[in-house]
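K.L.:
sequence isn't available, so here's the structure alone:
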C-alpha cells in the first residue's frame, strides 16, 4: 500500500531552487505523536531548552507565548538577530499535519538575509511521527551559508530536530 506524505507550502517568492539557499531536514520516529512534539515547537520559549542555537526569544505586540498567524517575534540563531513574523500556524488535528512557518529577516543592504522557515509535523501509521523542517533563504548571507562546508544550516537544523525529538521523548516519559 502506498502512503502519501504532506509537503511544505511555499510562498511564490521563496520556492526552493529559485532562492539563494535551501535546506531540508527530516526525521521519522516511532513512539511519538504530533501531539507530543507540537507544544515544544509551537512555543518558542521552549526552543533554547533543547536547541542551543536559539536564544533571547521575545514576542512583540503583547503576543505569545505560543506562535499564531501574524505574530511578530525575535530570536537569535546562527549569529543573526532575527526579526520574524509567523506566516502559517495550523495545529495538528483530526489526522491533518501541524504546520508552522515564519518569515525571518536580519541585516540591511548587502548583509540582508530573508528566510522562510517552515515545519510540518504529521502522524504516520504504526505510531510514528514525521517532522520535516525546511528553510528557503535570500541574500548574500544565504549565498555564504550555501557555500560553507560543512553546511551550517543542514547541521544546525538537524541539531534542532534531534533536540526536539529528545525533549518530546523526555516529556512523554516524565
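P.N.:
Now that the structure is in, tell me what you want to look at. Keep in mind the model is a prediction, meaning the values are calculated, not measured.
K.L.:
CA only for contacts and neighbour counts going forward, please
P.N.:
Will do.
K.L.:
helix, strand or coil for the residue nearest to residue 116 when sequence neighbours are not counted?
P.N.:
Nearest non-adjacent residue to residue 116, counting by Cα to Cα, 6 or more residues apart in numbering: residue 103, 4.6 Å away. Following DSSP: H, G, I helix; E, B strand; the rest coil, the label given to residue 103 is strand.
K.L.:
thought residue 103 was touching residue 117?
P.N.:
Yes: the pair residue 103 and residue 117 passes the contact test of Cα atoms under 8 Å, sitting 6.6 Å apart.
K.L.:
name the SS class of the closest residue to residue 105 other than its chain neighbours, please.
P.N.:
Spatially, and ignoring its direct neighbours in sequence, residue 105 is nearest to residue 114 (4.5 Å; Cα to Cα, 6+ apart). Three-state call for residue 114 (three-state DSSP): strand.
K.L.:
below is an additional structure, to be compared with the one above:
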C-alpha cells in the first residue's frame, strides 16, 4: 500500500519527466492532512502555485474516484480526472491520484500525480507525492535547473504541513 501504483505509460524511467517529494513530520495525523489535500478549493490557501480549482458535473467539494476537475499550476491549465481515491481508514494509508492533461498537439502535457499519506510510529505522518509526465513540455521541464517540479512540489508539501499545523 505504500508504493505508488503507476498506470501503463506513466511508469517512472519510461516517461519524459519524473519528480518525487516526501516529508515526514511529527505531531500531525493523516486526518489533519487529508481534508487539506482531498478538497482542491483548499490548495490555493497554502500552495501559491495552485489556482482556480473547480469541479465538473456538480461534484465536489471533496475529490472522489472518477471526478473530473480543473486547476491551474506551473502556468498550465490542467484538466484532471481522479483515478485513485482511498480515504484514510483504520490506520491504513490514504491514497489519491489523478491523470491531468493540458494543451494540444506538440504542446500536450499528460501527467499522473499521486499521493500517499500514512501514519508512522511515534506520532509521525508521512506524505509522499510523485508525478510522471509525458509530452514536449515535460521534456523541457526535465532539462530545467533547478527542477521546477521538484521545487514546486516541495512548496506544496511544506505549505500542506504548515496549514495542518496551524489548524
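P.N.:
Received it, and whenever you're ready, just let me know what you need. The structure presented is a predicted model; accordingly, all values stated were derived computationally and were not measured.
K.L.:
can you calculate the TM-score here?
P.N.:
Aligned and superposed, the two chains score 0.99 in TM-score terms (TM-score structural alignment, normalised by the length of the second structure); 167 aligned residues with a Cα RMSD of 0.8 Å.
K.L.:
and the strands in the first structure?
P.N.:
Ranges of strands within the first structure are 21-30, 55-59, 72-77, 80-90, 98-106, 113-124, 128-138, based on DSSP state E.
K.L.:
which of those sits closest to residue 46 of the first structure?
P.N.:
Closest of those to residue 46 of the first structure is strand 55-59, at 9.4 Å (criterion: Cα to Cα).
K.L.:
pull out the buried residues from the closest one.
P.N.:
Neighbour-count burial for strand 55-59 of the first structure flags 55, 57, 58, 59 (criterion: 16 or more other Cα atoms under 10 Å).
K.L.:
whereabouts in the second structure does that strand align?
P.N.:
Mapped onto the second structure using TM-score structural alignment, strand 55-59 of the first structure spans residues 51-55.
K.L.:
cool, stretch 20-27 of the first structure as well?
P.N.:
By TM-score structural alignment, stretch 20-27 of the first structure lines up with residues 16-23 in the second structure.
K.L.:
other residues contacting stretch 163-174 of the first structure?
P.N.:
The contact list for stretch 163-174 of the first structure (Cα atoms under 8 Å, 6 or more residues apart in numbering) reads 32, 36, 37, 40, 41, 50, 51.
K.L.:
in this structure residue 47 of the second structure contacts residue 155, no?
P.N.:
Yes: if you go by Cα under 8 Å, residue 47 of the second structure and residue 155 touch, sitting 6.8 Å apart.
K.L.:
the more surrounded of those two?
P.N.:
Neighbour count, other Cα atoms under 10 Å: between residue 47 of the second structure and residue 155, residue 47 has more, with 20 against 17.
K.L.:
list the contacts of that one.
P.N.:
Residue 47 of the second structure makes contact with 155, 156, 159, 160 under the criterion Cα under 8 Å, 6+ apart.
K.L.:
same deal with residue 65 of the first structure?
P.N.:
Contacts of residue 65 of the first structure were listed using Cα under 8 Å, 6+ apart, and they are 43, 44, 45, 59.
K.L.:
rerun that using 6 Å as the cut-off
P.N.:
residue 43 (Cα atoms under 6 Å, 6 or more residues apart in numbering).
K.L.:
that one and residue 48 of the first structure, how far apart?
P.N.:
Separation of residue 65 of the first structure from residue 48 of the first structure (Cα to Cα, to the nearest Å): 14 Å.
K.L.:
repeat for residue 16 of the first structure
P.N.:
Noted for residue 16 of the first structure: a distance of 28 Å to residue 48 of the first structure, by Cα to Cα.
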